[in-house]
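Colleague: based on what follows, work out the 3D shape:
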Amino acid sequence: MSICINPGCANLNIALNSSNRYCESCGNDLVLQNRYRVTSLLHDKSGYSTIYVVDDAGTEKVLKVLLPHRSRNPRVRYLFRQEADVLREMDHPGFPKVDGYFQQKLKNGKILHCIVMEKIEGSNLETWVDNHEPITEEIALEWLEKAVVILNELHRHKYLHRDIKPPNLILKNNGELVLIDFGAVTRKNFFYRKIYRNIIYIILSLLEKKPKGDGFRAPEQERRYCKYVSDFYSLARCFVYYLTKRSPGCENMYDENHNLQWRQYTVNISSDFLNLLDKMMARRIKDRYENGEEILKEIKKIKWNRLHTV
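Modeller: Got it, this is the predicted structure:
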């Protein structure tokens, strides 16, 4: 099967396209960049991009196509292309490998903005948890350690993810984790030029793709003030969900002072691990761990205690 990615095509899935070079319905090229043939639709509900599966000489990959109405915004185009640029820098198994960004010109002269990257075989952790019981402390420690290592690598390149949430971590079939969705990423230094902060706030408020955390975003993100610990805050909020199957975005998870009350929904989780997560997502930045290395040391200590406690 071959699918036409022209948004204006009257018959995207016409059967004759299975082996054609050009779409029978609209005449646009079905082999993108003389290389990629689109074989199926993967996801089209984000409101930001349409995601397809493509065949590249027998290898399945993922194609992201920026929605045409989104591409009219230059800031959105920049952020979309930046996703490919960031992933190209990441030589680590915790990130999808990317072929790159390209523009596909249609017969009507319109341009589609595209990224092709590795297709990760596995399940996002939101879906995985939805289909299983809440995870055990042993699994949670393994996942958290792997996720912190991945974020450390991203931060080492001076990037903040800013959109850590349950579906953005993929559990591969081999048990490893992969971080996805870099549409909201930014370089750290960009946010801390104080002289421009007010100008940046206005521009980004008007133009930028705002990550929707649903209870996962750090409080400072609402004020457009992000630090590396903001990503770790969001990661801890993900583990609230993984351990309880309850979203920290639900109003009934909070007391009258808007403090998250989540421990009561956990089962057989040590106080050490609960304390670790609570410190990662402390409301005040100064009350959190300073960096990922501190978190990893605490994880190792908890693992050691589990092995040596009768």
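
Colleague: going by C-alpha atoms from here, please, whenever you check contacts or count neighbours.
Modeller: Will do.

Colleague: Q221 and F232, how far apart?
Modeller: From Q221 across to F232, the span is 12 Å (CA to CA, to the nearest Å).

Colleague: the more surrounded of these two?
Modeller: A direct count of neighbours by other CA atoms under 10 Å for Q221 and F232 places F232 higher, at 29 against 15.

Colleague: packing partners of the longest helix seen in the chain?
Modeller: When every helix of the chain is counted residue by residue (DSSP state H), the longest turns out to be helix 137-156. Using 3 or more CA pairs under 8 Å, 6 or more residues apart in numbering; DSSP states H and E, the elements in contact with helix 137-156 are strand 177-179, helix 228-244, helix 292-308.

Colleague: second input sequence below; structure requested for side-by-side comparison:
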Amino acid sequence: MNKGYVLNGRYEIIDRLGEGGMADVYLAEDLILKRKVAVKLLRLDFRDNPQAKKRFQHEAMAATQLDNPHIVGIFDVDEVEGMQYLVMEYIDGEDLKKYINDHFPIPYAEVVNIMEQICSAVSEAHRHNIIHRDLKPQNILVNKNGYIKITDFGISRAGTEDTMTQTRSIIGSIHYLSPEQIKGQMATQQSDIYSLGIILYELLTGKVPFTGDTAVSIAIKHSQQAIPSVRDFDPRIPQAMENVVLKATTKDPKDRYANVDQLADDLNTSLDRSRANEPRFVIPEHHTDPNEETRVMPFPPLSDAAAAKNDTNKRDESVGTIKKDKTPKKATNKKKKRRRIIIASVLALLVLLITFIMVVTASGRTRVPVITGTTESEATQKLQSASLQVGKVRYHSSDKIDRNRIISSSPTENTKVKKNTKVALVVSSGPRKVRVGNYVGQNYNLVKQRLQQEGFKIRKRNAPSGTFKAGRILQQDFRSGSKLTPTKHTLTFVVSTGVKQITLKDLTGMTKAQVVNYANKEEINPTFDYVYSNDQPKGKVVRQSPGANEIIQQGGNVAVWLSRGPKSSQKDALKSFNVRVTIPYFDAKSDATSSSEPLAGNDSGTAPTNSDDSSEATQTSGSSENVVFIYLKDHDHDFDTIYKQMVITKDTTVMLPFKLTKNEVGRYKIVRDGKTILRDNNVTQDSQ
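Modeller: As a prediction, this is how the structure comes out:
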């Protein structure tokens, strides 16, 4: 679709934002409301595909049910000239995958903030019984202010939905998919919680926990291998924060958090000092009940029939001699026979009389049917079918029974009553709802107290602000004027801490890692450069700007210069230059035999040859992205440390900065999925 095209006479295309598996996304101008929007258009090759059209429509239906500031809003759904499209809220920013690549390492407090916003959106979906099923950083958008929005509900489903394809195919992104989904089982809220745990892992480490040559190998790891420790990657991560990852990603859904709110609450306190000595989370063992083990049962007693037969035999044996010795008279036998006939006749009459009474009685009585949870009309039909009448109907609020459904009856269910009895009904008027307002700028403690009295749960996040005084509300995660159910909604407020002033300490003599740790703690942003120094050893801070004891605001920048060591002589003058490298993109769907790529150089400096480990014949299938690690060795960089991590979706050219003396030799290598695809071990000042 070309720039300037006006879709359906309303949406003027400005630019192309990106493309997905089935749809293209464009930036457009709403000519009526004068605002920028994102238009998602089903691709031409999928417009006759009923599955694709159904998924496209499902995304719109799912998203329009949800009202949360962290979920991308759907403004319009339509079809014109055979083109199906969605009009969505435009987010000026990037997806979380790119955000992680651009900003890693991310301060722990910011990780908590990002996850809380994601959890708020997922919790809202779960409250509407919608399981996302494809939570991943690529479906999470971050605007210029760090505000989170979740999108792409294309393969979400209702929690009660039962689909035939659910057990026959894997739906979702393999790097973030729960073990039960991989096994073809039905996705639940705990499946989304597993994906959230993987996203938290990636925020803390900058990578996904499992990679492999094929999607199957990754799936097996998710099903069978324990999640790697984030503290092995970064020992500074608090154990309480790692415990959130471990509990969210247990293999058995029953061992995970019961709901997303529990995960958010646990993560929100993971940086508290009170949890500093928390032990590592251990998955609870599922023991079998010892009483259910195989037991030897006692030998069974004789049955009643066998006992009676045994007793009769004994009596016959004991009286046998009497029968032989004594013969009964005929008159006595006739009297006994007559008496037996009379008794039998009386018993038969009694049985007939009791049966008649029961039939007559039953014909005038009935049983109140089970009607709890049914609609009023369904309850009326059931009562009439049972020969009963609807009595007085009254309404009562209920958090457990849906609106216009039966809470209880009087007489109660399964009670026997006379026919045509009137049965009184109590019908649910739905949960009690409270209208909420705009609290931005108000005192947080007063607002919290008022809303808690209404029954709401309140969650707080802190943020510095030069506009609002400390304790005033900066943001709220719900719309003003909406009616919310206190028992089902947790209200989140971002509260101003004021403009926090940071008095800088003297960084001189610190290592780069120590500076980063200090900056994360104080929430300031360091930048690094390198200089020669005779005063400080290589790798230690020489100077800083602003200087020690100067005051900056939280979030401010501080420039730090690290020592290269003493400068030896003029002939060893350091020279800066760039090496241009094009990283080839590997498409898993293309011919595997065409994926072997030449290296940029070799150890001897002769003509390039293919590396032994450069074959890409079995790359991860089904992925549209290549995760690439760049290692660089020069005067300032160590070859054992990752210089840069990036995600590419096409052939990408990068400029690698080198600083070398005349006698130094630099190196670089580029690794994709654990395999070196480009390498040069002979970079000198003459390589530019």
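
Colleague: just give the TM-score of the two.
Modeller: Their TM-score after superposition, calculated using TM-score structural alignment, normalised by the length of structure 1, is reported as 0.78; 266 aligned residues with a CA RMSD of 2.5 Å.

Colleague: out of the helices and strands packed on helix 137-156 of structure 1, flag the one nearest I139 of structure 1.
Modeller: helix 228-244 (9.8 Å; CA to CA).

Colleague: tell me the helices and strands packed up against that closest one.
Modeller: Contact here means 3+ CA pairs under 8 Å, 6+ apart; on that basis helix 228-244 of structure 1 packs against helix 125-130, helix 137-156, helix 271-280.

Colleague: check which residues of the shortest one are buried.
Modeller: Neighbour-count burial for helix 125-130 of structure 1, with 16 or more other CA atoms under 10 Å as criterion, is recorded at 125-126, 128-129.

Colleague: nearest to F216 of structure 1, of the residues you listed?
Modeller: Distances from F216 of structure 1 to the buried residues of helix 125-130 of structure 1, taken as CA to CA, are shortest for E126 (12.9 Å).

Colleague: contacts only, for the alignment partner in structure 2 of the closest one.
Modeller: E126 of structure 1 maps onto K97 in structure 2, with residues paired by TM-score structural alignment. K97 of structure 2 makes contact with 137-138, according to CA atoms under 8 Å, 6 or more residues apart in numbering.

Colleague: how close does K97 of structure 2 sit to D213 of structure 2?
Modeller: With distances taken as CA to CA, K97 of structure 2 is found 21 Å from D213 of structure 2.

Colleague: checking the residue nearest to D95 of structure 2 when sequence neighbours are not counted next. Helix, strand or coil?
Modeller: Leaving aside its chain neighbours, D95 of structure 2 sits nearest to L141 (4.2 Å; criterion: CA to CA, 6 or more residues apart in numbering). Remark: L141 of structure 2 carries the secondary structure label strand [criterion: DSSP: H, G, I helix; E, B strand; the rest coil].

Colleague: aligned partner of L141 of structure 2 in structure 1?
Modeller: Counting by TM-score structural alignment, L141 of structure 2 lines up with I170 in structure 1.

Colleague: pretty sure its match sits against D181.
Modeller: No: because the distance of 10.6 Å does not satisfy CA atoms under 8 Å, I170 of structure 1 is recorded as not touching D181.

Colleague: more crowded one of these two?
Modeller: Using other CA under 10 Å, the more surrounded residue of I170 of structure 1 and D181 is I170, with 24 against 16.

Colleague: how near is L141 of structure 1 to W304 of structure 1?
Modeller: Relative to W304 of structure 1, and taking CA to CA, L141 of structure 1 is found at 12 Å.

Colleague: more crowded one of these two?
Modeller: Using other CA under 10 Å, the more surrounded residue of L141 of structure 1 and W304 is L141, with 19 against 11.

Colleague: how about the more buried one, what's its partner in structure 2?
Modeller: Under the alignment (TM-score structural alignment), L141 of structure 1 maps onto V112 of structure 2.

Colleague: and the gap between H258 of structure 1 and G215 of structure 1?
Modeller: For H258 of structure 1, the distance to G215 of structure 1 under the criterion CA to CA works out to 12 Å.

Colleague: which one's more surrounded, those two?
Modeller: Shown here are H258 of structure 1 and G215; by other CA under 10 Å, G215 has more neighbours (16 against 10).

Colleague: that one pairs with which position in structure 2?
Modeller: Under the alignment defined by TM-score structural alignment, G215 of structure 1 corresponds to H175 in structure 2.

Colleague: and that match, what is it in contact with?
Modeller: 208, 210-211, 218-219.

Colleague: preserved in structure 1, out of those residues?
Modeller: Shared with structure 1 under both residues aligned by TM-score structural alignment, their matches' CA atoms under 8 Å, the contacts from the contacts of H175 of structure 2 are 208, 210-211.

Colleague: which parts of structure 1 are strands?
Modeller: Assignment of strands within structure 1 using DSSP state E yields the ranges 31-32, 36-43, 49-56, 59-66, 98-105, 111-118, 122-124, 159-160, 169-172, 177-179, 186-187.

Colleague: residues of the longest helix of structure 1 that come out buried?
Modeller: Along helix 137-156 of structure 1, these residues count as buried under the neighbour rule (16+ other CA under 10 Å): 137, 140-141, 143-155.

Colleague: that helix vs structure 2 - mean distance after superposition?
Modeller: Overlaying structure 2 shows helix 137-156 of structure 1 at a mean distance of 1.2 Å from the equivalent residues (mean CA distance after the TM-score superposition for structure 1).

Colleague: what's the angle between that helix and helix 228-244?
Modeller: 160 degrees (axes from the mean of the first three to the mean of the last three CA atoms, to 10 degrees).

Colleague: ok, now how distant is R284 of structure 1 from R237 of structure 1?
Modeller: Applying CA to CA to R284 of structure 1 and R237 of structure 1 gives a distance of 15 Å.

Colleague: those two: who's more crowded?
Modeller: More neighbours surround R237 than the other of R284 of structure 1 and R237, with 27 against 11 (other CA under 10 Å).
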